[in-house]
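Trainee: Take this sequence and fold it.
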Amino acid sequence: MASLASLSIYTVPGRAGRAESVKAPRRRRMAVVRAKVREIFMPALSSTMTEGKIVSWTTAEGDRVSKGDPVVVVESDKADMDVETFHDGIIAAVLVPAGGTAPVGAPIALLAESEEDVALAQARAQALSKAQGEETPPPHAAATAPPTMAPAPATVTAPTNGIATPHAKKLAKQHRVDISNVVGTGPNGRITAADVEAVVGIQPKPKAAPPPPPAARSAPPAGIPLVAAVRQPAVLPPVPGATVVPFTSMQSTVSRNMVESLSVPTFRVGYAIKTDKLDALYEKVKLKGVTKTLLLVKAAGMALAQHPVVNASCRDGKSFSYNSSINIAVAVAIEGGLLTPVLEDVDKSDIYLLAQKWRALLKKTRMKQLQPSEYSSGTFSLSNLGMFGVDRFDAILPPGQGAIMAVGASRPTVIADKNGFFSIKNEMLVNVTADHRIIYGADLAAFLQTFAKIAEDPESLTL
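Mentor: As a prediction, this is how the structure comes out:
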């Protein structure tokens, strides 16, 4: 009946006014409550970023900002980027000053909606600061020694009526001890051999220590490293007189990626390439901004188009992906770290367009202003140290890629042809490190043969 009555409120035309009175509270409950104080959080500027460092604040406490205004410059693990605000308001309190770090998602500033709310935001900032100061790590159980229990007083037992073990009776007879006067400490006051020995004054024999467990027996003496132990990061004492400098965010990321890469099974293949024609082409195009590294990048892109398995990647350890785009990451050393800006669709771009893209990427790299898509989309990597006179080196495979090419300098080399005649040719040695889970020796050898064919007859690079 109640349901019918409530239904009639909405269906009977004569009771429309009553229906409106019933609906009104719902409209009041749906009223929008506007926040007076908002938090500005540390953003995640890349997929590998776990914390960020405040480079500088572009605004100060008390400044009024609008939605979309940059308020702070944050150093991620790859670049320095401006962080914008999503709301209008006043910067009421800076929680993390310039030079400080905060984990991703942590508040770094408070934004007040109006002048009247600034005091509320500052009080909230003081409460947050006080709460962080009062946080203390929980005590470790191993560091707290258990309380020492006082030994229970020995129970004094009256002399028994000769209740003793056979061994105790034998000892009493040997030492002419009246066993009826011995106080027994055994179960129910029974006299043991130790009780008789105590009356006679015989010191008890020390008990042999139990054999150590197998792990303890196999432990080497102090000072000898445990070869079979699980490897853990070694914390070595500082060298006297040395200055300890903590890693920057970029160096921490490089270190973490390199350690991760060492868990991937890899193999390396070297290949010698004649570079006389490549060197001649470089002399023609370098005035147009084309570097030798770009010629190698273009040659690698064309070879990868014919051998897509070398452009594949394994990211989960269970499967691999054939990448539809050939994006080559090029290692660039900058002050305090290493970045790998990515040239996308290398096989579809001519070398002059690649040179234009590379100049823009290089400028942003040196200013640490690369966007995440400009350094994390690589499918193959190339590292060239030939300009430093390096003959050969092995590169470490970046996480999530199938292979990386390490290029050395061109050197004059004496070469014998099939007829036994000798000539001097310029040769360059390239070493490729590949993920052995998805790439095998035959695949890599075929790729290097194609790469060498293109580099030794490089006219196709300018088409």
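Trainee: From now on I want contacts and neighbour counts done on CA atoms only, so please keep to that.
Mentor: Noted.
Trainee: residues contacting V285?
Mentor: T291 (Cα atoms under 8 Å, 6 or more residues apart in numbering).
Trainee: Helix or strand: which one has it?
Mentor: Element membership for V285, per DSSP states H and E: helix 276-285.
Trainee: Show me which positions of that helix end up buried.
Mentor: D276, L278, D279, L281, Y282, V285 (16 or more other Cα atoms under 10 Å).
Trainee: close enough to count as contact, the first one and N426?
Mentor: Same thing as D276. Yes: using Cα atoms under 8 Å, D276 is in contact with N426, at 5.6 Å.
Trainee: dump the residue contacts of A395.
Mentor: By Cα under 8 Å, 6+ apart, the contact set of A395 is S383, I404, M405, A406, N431, V432, T433.
Trainee: and the fourth one, how many neighbours does it have?
Mentor: To tie it back to what came earlier, the one meant is A406. Using other Cα atoms under 10 Å, A406 has 22 neighbouring residues.
Trainee: now the strands: where do they sit in the stretch 251-400 of the chain?
Mentor: Counting by DSSP state E, counting those that start in this stretch, the stretch 251-400 of the chain has these strands, from start to end: 266-274, 328-330, 332-334, 337-339, 342-343, 380-384.
Trainee: which stretch among the ones you listed comes nearest M49?
Mentor: strand 337-339 (14.6 Å; Cα to Cα).
Trainee: any idea which of the contacts of A395 is closest to V390?
Mentor: A406 (10.4 Å).
Trainee: okay, the angle between the strand or helix carrying the closest one and helix 276-285?
Mentor: Assigned by DSSP H and E, A406 belongs to strand 403-416. On the basis of axes from the mean of the first three to the mean of the last three Cα atoms, to 10 degrees, strand 403-416 is oriented at 110 degrees to helix 276-285.
Trainee: Point out the other helices and strands that strand 403-416 packs with.
Mentor: The criterion is 3 or more Cα pairs under 8 Å, 6 or more residues apart in numbering; DSSP states H and E, and the helices and strands that strand 403-416 contacts are strand 380-384, strand 422-435.
Trainee: which of the ones you listed sits most buried?
Mentor: strand 380-384 (a mean of 24; mean count of other Cα atoms under 10 Å).
Trainee: and for comparison, fold this next one:
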Amino acid sequence: MATEILMPALSPTMEEGTLAKWLKKEGDEVRSGDIIAEIETDKATMEFEAVDEGILGKILIAEGTAGVKVNTPIAVLVEEGESVDAVSSAKVPEPQEPADEAAPAQGAPKEAPAPAAKAPAAQAARSEGERVFASPLARRIAKEKGIDLAAVQGSGPRGRIVKADVEGAQPSAAPAAKADAAAPKAEAPAAAAAPVAAPAASAASVAKLFADRDYEEVTLDGMRKTIAARLSEAKQTIPHFYLRREVALDALMAFRADLNAKLESRGVKLSVNDFIIKACAVALQQVPNANAVWAGDRILRLKPSDVAVAVAIEGGLFTPVLRDAHQKSLSALSAEMKDLAARARTKKLAPHEYQGGSFAISNLGMFGVENFDAVINPPHGSILAVGAGIRKPVVGKDGAITTATMMSMTLSVDHRVIDGALGAEFLKAIVENLENPIAMLA
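Mentor: Model prediction:
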């Protein structure tokens, strides 16, 4: 009997994707767990594994097709011995119409809470002892990570649990999901009370303004749409305020040079950014009330320091998360950051590698930017904007004029999560860690 293979939801926010590459061709045998295609989501290129077995009878969606909606049939699987001709008349789905340009802003609130709330529902729907349908690879990963498959919502055909569903799940995901499930209920009154925004200009009206000028129209890909929606949501709903400090880097630069000389034989070279990550991770432990996120009708204070770091890629950016950064050495943080950044640039990060964290760092110092204000990535409580280290004249402790390498930092803070005095205490801890790097590592 022929079985349709559907476009999967490979991330919590995925509504459509691009079928980048078929790794199987028509007539090939397919086993459960085989990687049959590569699919571009809004943030990454991910492998799609088969959940059923048979022969790939017909490919319905060609390589390179963009805008394929989740749950759209992309291929047909037939049983061994079943004629491929039996599915030759299968209807190819109509191409998806491009979404209206206003759609990202309207869809912004649909971020992560909805998928998170599904896990308890999935668990409640399965009675004790009821069979859980999951691919062999998903079962193996779940066993290694200690995940209860009964609490995981499957995105495969007929709700089957596949690799992507368990990769981002955590053993303690159920309590967090329960808290998240309550958030949308509390958000409804706030949304009702919000002022009505003026309608955004349509593509046609904007294009009309430039009808007599030469221009190139750039179609938004999934990543750009997601960035537009997330940052529009952030600036419209998060009450930002900003705290600014300068850091004297001379002691850190000397300490870094000494460490790099000692680590050269191991092929390790620490960057200033590695020290910034460590300083922020330690500061989150020193000021634990600042290690928090906004959860709709409550604040969640995290115990570990999970630090997100912005990585620029062509057409957008990722914020991979360094988990438990306060417990890792500088060399371990440096190696992990290099690996995450390299895979981010090729869009090979899994969703759990760029989702989460309570705090982020955006460093534009390498581009010569002296200072800037970063936009908070919800649900984070704050983000640190880091500028370039510049040699400047300063007044020394003895009152004499001297020079020092100074770096400007701006902490953007969500006032719902962190008040002014708490934000100032957090930024002070970061500054002191950077100006006293040896003490930070003690």
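Trainee: I'd like the helices and strands packed on strand 403-416 of structure 1 as JSON lines, with distance to P103 of structure 1 appended.
Mentor: Output for those, formatted as JSON lines (distance: least, Cα to Cα, whole Å):
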{"stretch": "strand 380-384", "distance to P103 of structure 1": "30"}
{"stretch": "strand 422-435", "distance to P103 of structure 1": "32"}
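Trainee: So for S261 of structure 1, which of the ones you listed sits nearest?
Mentor: Closest to S261 of structure 1 of these, according to Cα to Cα: strand 422-435, at 9.8 Å.
Trainee: equivalent range in structure 2 for that closest one?
Mentor: Aligning strand 422-435 of structure 1 against structure 2 (TM-score structural alignment) gives residues 401-414.
Trainee: To what extent does the matching stretch diverge from structure 1 after superposition?
Mentor: For stretch 401-414 of structure 2, the mean deviation from structure 1 after alignment is 1.0 Å (mean Cα distance after the TM-score superposition for structure 1).
Trainee: Would you map the helices across structure 1?
Mentor: 2-11, 16-29, 118-134, 166-174, 193-200, 214-217, 249-261, 276-285, 292-306, 351-366, 441-456 (DSSP state H).
Trainee: what range in structure 2 does the fourth one sit on?
Mentor: If I follow you right, that is helix 166-174 of structure 1. With TM-score structural alignment applied, helix 166-174 of structure 1 matches no range in structure 2.
Trainee: by how many degrees do that helix and helix 193-200 diverge?
Mentor: With the same axes, to 10 degrees defining the directions, helix 166-174 of structure 1 sits at 20 degrees from helix 193-200.
Trainee: Please identify the buried residues of helix 166-174 of structure 1?
Mentor: Buried-residue list, helix 166-174 of structure 1, by 16+ other Cα under 10 Å: A168, K169, L171, A172.
Trainee: Also the fifth one?
Mentor: Neighbour-count burial for helix 193-200 of structure 1, counted by 16+ other Cα under 10 Å, picks out A193, A194, D195, V196, E197.
Trainee: likewise the third one?
Mentor: For helix 118-134 of structure 1, a neighbour-count test (16+ other Cα under 10 Å) marks V118, A121, Q122, A125 as buried.
Trainee: The buried residues of helix 166-174 of structure 1 into a markdown table, with extra columns for distance to A102 of structure 1?
Mentor: Shown next, in a markdown table, are the buried residues of helix 166-174 of structure 1 (distance: Cα to Cα, whole Å):
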| residue | distance to A102 of structure 1 |
| --- | --- |
| A168 | 74 |
| K169 | 78 |
| L171 | 77 |
| A172 | 78 |
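Trainee: Looking at the residues you listed, spot the one nearest E61 of structure 1.
Mentor: Nearest member of those to E61 of structure 1, counting by Cα to Cα, is A168, at 89.0 Å.
Trainee: show me the contacts for the closest residue to that closest one other than its chain neighbours.
Mentor: In space, and not counting its chain neighbours, A168 of structure 1 is closest to A193: 4.1 Å by Cα to Cα, 6 or more residues apart in numbering. By Cα under 8 Å, 6+ apart, A193 of structure 1 lies in contact with T165, H167, A168, K169, L171.
Trainee: hang on, the last one packs against V196?
Mentor: Yes: contact criterion Cα under 8 Å: L171 of structure 1 and V196 qualify, at 6.8 Å.
Trainee: residues in contact with stretch 413-423 of structure 2?
Mentor: For stretch 413-423 of structure 2, contacts defined as Cα under 8 Å, 6+ apart pick out 238-243, 289-290, 292-294, 299, 376, 380-383, 411.
Trainee: what's the first-to-last distance across it?
Mentor: 7 Å (Cα to Cα, to the nearest Å).
Trainee: which of the contacts of stretch 413-423 of structure 2 are buried?
Mentor: Buried, going by 16+ other Cα under 10 Å: 238, 240-242, 289-290, 292-294, 376, 380-383, 411, out of the contacts of stretch 413-423 of structure 2.
Trainee: Just name the closest of the residues you listed to R230 of structure 2, please.
Mentor: Closest to R230 of structure 2 out of these is I376 (9.6 Å), distances taken as Cα to Cα.
Trainee: What does the closest one correspond to in structure 1?
Mentor: So I376 of structure 2 corresponds to L397, using TM-score structural alignment.
Trainee: Could you double-check that that match lies in contact with S263?
Mentor: No: L397 of structure 1 is not in contact with S263 according to Cα under 8 Å; the separation is 10.4 Å.
Trainee: what do those two both touch?
Mentor: Contacts common to L397 of structure 1 and S263, judged by Cα under 8 Å, 6+ apart, are absent.
Trainee: what residues does stretch 12-32 of structure 2 touch?
Mentor: Under Cα under 8 Å, 6+ apart, the answer for stretch 12-32 of structure 2 is 9, 35-42, 45, 49-59, 61-70, 84, 110-112, 115, 135-136, 222.
Trainee: Can you tell me which of the residues you listed are buried?
Mentor: Buried by 16+ other Cα under 10 Å: 9, 35-42, 45, 49-59, 61, 63, 66-70, 84, 111, 115, 135, 222, out of these.
Trainee: who touches F421 of structure 1 in this structure?
Mentor: If you count contacts by Cα under 8 Å, 6+ apart, F421 of structure 1 has none.
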